[in-house]
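> can't give you the sequence, but here's the structure:
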């Protein structure tokens, strides 16, 4: 067992796909597949259920992967400590993130605070275009946003953008919902569902396009509180719409209370990443934060 094998396993867990993991790590699918097989043979147990739809971690393997994550994180921390030993950073970092992005940021803040105790953080949740506005107005230092790729040039002119992921819109339901066993949902099926939505530009754009294609849809309510959306999915058997990144970092989805469905049809690609003013792109605090965020992603 070695560190490289663990990194391969954790990337497949994250992407649920050997193909996507290979692309993210810049290696061949065969390299990852063979490495995982050798590791499974060494452990004497399978780690994933593999099919044409991807690779899903087996329930009995989850404690093993948790330990692997701890080891990989520890090695990364050792490397960072060696690289930045003696370095002292003070100041404040004002962060803002799209709905669903905040949970993925917390571990990085905790790690940074432990390494640099004099650092202070401010964290808020907002819609992407509001975050961009706050970055321009110097009210936020670093913002985690999601934008359609074909809108980026228009909205990010003069700003620095660091991409971290991309994807499309998905539907999300509680595991008790009759749709939970489906892999995907059509636009016409969505039209007949009760929707609860977070106030988000991408969601608004999607619902507008959906209404143009299939007619007016039933939106029960919109909210700025992601916990309210989760409660509605659980108690009202409703459906929500959001981009993949938000669901990937949602605690309820991670703990398997909810599941996501592909939305059938051609969609515009969404880019997720960090936005800042050009003058902030060389800021030491931001550089260290992004380094740690990447290592914990």
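Okay, I see it. Computed from a prediction, not measured in an experiment: that's the story for all the values here.
> contacts, neighbours, all on C-alpha from now
Noted.
> max-length helix in this protein?
Ranked by residue count, the top helix of the chain under DSSP state H comes out as helix 62-84.
> Pull out the buried positions in that helix.
65, 68-69, 72, 77, 80 (16 or more other Cα atoms under 10 Å).
> between the residues you listed, which is nearest residue 260?
residue 65 (22.1 Å; Cα to Cα).
> Relative to residue 206, how far out is the residue positioned nearest the centre of the chain?
Nearest to the centroid of the C-alpha atoms of the chain, with distances taken as Cα atoms, centre = their mean, sits residue 245, at 3.2 Å. From residue 245 across to residue 206, the span is 16 Å (Cα to Cα, to the nearest Å).
> let's bring in a second model and compare:
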């Protein structure tokens, strides 16, 4: 949600009469809402097991993303350049309740064996406290740790995984193919793309 903060505020200043409603849901719920015309557009993660073309929706790639691990900066694991399979299996893991995160962890366990998952939640503060106070590791997409006040570099170390590549994964927007989108909707997309391009550049720097 932090990705949308700036673009929503600035967009509302430019178009004060536009009513915006932002809802955070699982990807399948977002797909269903857009398909049923309950939402104008949706932001989801596209990966190899999610075939958007079967939904009848158009998907536009906005930002390449990848999985990372977050752990307290005081942990010895934080000194490593990357996290390997056995290292992760030795940790207590807390997960954000997200379709792709759950798919990734299920795939990981099918390849490397069981992981001690303490809990799954959509409460970021609870995840942060588990990492800081109890030495837990959380995993998530790299962009999800950016602009989150709790996950500052002096608190949480963000490490890549030393794992085979799962193939390209993208954050993107879905819309109904046959729908004629309003000028305001198109302008919002332009603003969102601009912000994500800036984010992508900062992630690579």
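Now that the structure is in, tell me what you want to look at. Source: prediction; values computed, not measured.
> picking that back up, what helices and strands are in contact with the longest helix of structure 1?
Applying 3 or more Cα pairs under 8 Å, 6 or more residues apart in numbering; DSSP states H and E, we find helix 62-84 of structure 1 packed against helix 3-15, helix 284-296.
> about what we covered before: the residue nearest to the centre of structure 1 matches what in structure 2?
With TM-score structural alignment as the criterion, residue 245 of structure 1 lines up with residue 143 in structure 2.
> Does that match belong to a helix, a strand or coil?
Following DSSP: H, G, I helix; E, B strand; the rest coil, residue 143 of structure 2 is assigned to helix.
> Give me the spatial nearest neighbour of it, chain neighbours excluded.
With Cα to Cα, 6 or more residues apart in numbering as the criterion, residue 143 of structure 2 has its nearest non-adjacent residue at 6.9 Å, and that residue is residue 65.
> what's around the one you found, how many residues?
Residues lying near residue 65 of structure 2 (other Cα atoms under 10 Å) number 18.
> these two touch, right, it and residue 140?
No - contact between residue 65 of structure 2 and residue 140 fails when scored by Cα atoms under 8 Å: they sit 10.0 Å apart.
> on that earlier part again, aligned to the residue nearest to residue 143 of structure 2, what sits in structure 1?
Counting by TM-score structural alignment, residue 65 of structure 2 lines up with residue 167 in structure 1.
> what helix or strand is residue 106 of structure 1 on?
Taking DSSP states H and E as the criterion, the element that holds residue 106 of structure 1 is helix 102-115.
> OK, contacts around the aligned residue in structure 2 for residue 136 of structure 1?
For residue 136 of structure 1, the aligned residue in structure 2 is residue 35 (criterion: TM-score structural alignment). Residues in contact with residue 35 of structure 2 (Cα atoms under 8 Å, 6 or more residues apart in numbering) are 55-57, 175-176.
> Which ChimeraX command selects the buried ones in those?
Buried residues within the contacts of residue 35 of structure 2, by 16+ other Cα under 10 Å, are selected in ChimeraX with:
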select :57,175,176
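> Now for the contacts of residue 35 of structure 2: which two are most distant?
Counting by Cα to Cα, the most remote pair of the contacts of residue 35 of structure 2 is 55 and 175, 10.5 Å apart.
> for residue 142 of structure 1, what are its contacts?
Neighbours of residue 142 of structure 1 in contact, by Cα under 8 Å, 6+ apart: 93-96, 135, 274-276, 286.
> any idea which of those is closest to residue 297 of structure 1?
Nearest member of those to residue 297 of structure 1, counting by Cα to Cα, is residue 274, at 13.3 Å.
> For my notes, confirm the closest one occurs in a helix.
No - secondary structure of residue 274 of structure 1 (three-state DSSP): strand, not part of a helix.
> Now which residue in structure 2 aligns to it?
Matched by TM-score structural alignment, residue 274 of structure 1 corresponds to residue 173 in structure 2.
> these two touch, right, that match and residue 44?
Yes - judged on Cα under 8 Å, residue 173 of structure 2 makes contact with residue 44 at a distance of 6.4 Å.
> Shouldn't residue 69 of structure 2 be within a strand?
Yes - under three-state DSSP, residue 69 of structure 2 sits within a strand.
> which one is it nearest to, not counting chain neighbours?
residue 139 (4.4 Å).
> Tell me how far the equivalent of residue 13 of structure 2 over in structure 1 lies from residue 77 of structure 1.
Per TM-score structural alignment, the equivalent position to residue 13 of structure 2 in structure 1 is residue 114. Taking Cα to Cα as the measure, residue 114 of structure 1 falls 11 Å from residue 77 of structure 1.
> Could you pull up the contacting residues of residue 30 of structure 2?
Applying Cα under 8 Å, 6+ apart to residue 30 of structure 2 gives the contacts 42-44.
> Out of these, flag the one nearest to residue 199 of structure 2.
Taking Cα to Cα as the measure, residue 43 is the one of the contacts of residue 30 of structure 2 closest to residue 199 of structure 2, at 15.3 Å.
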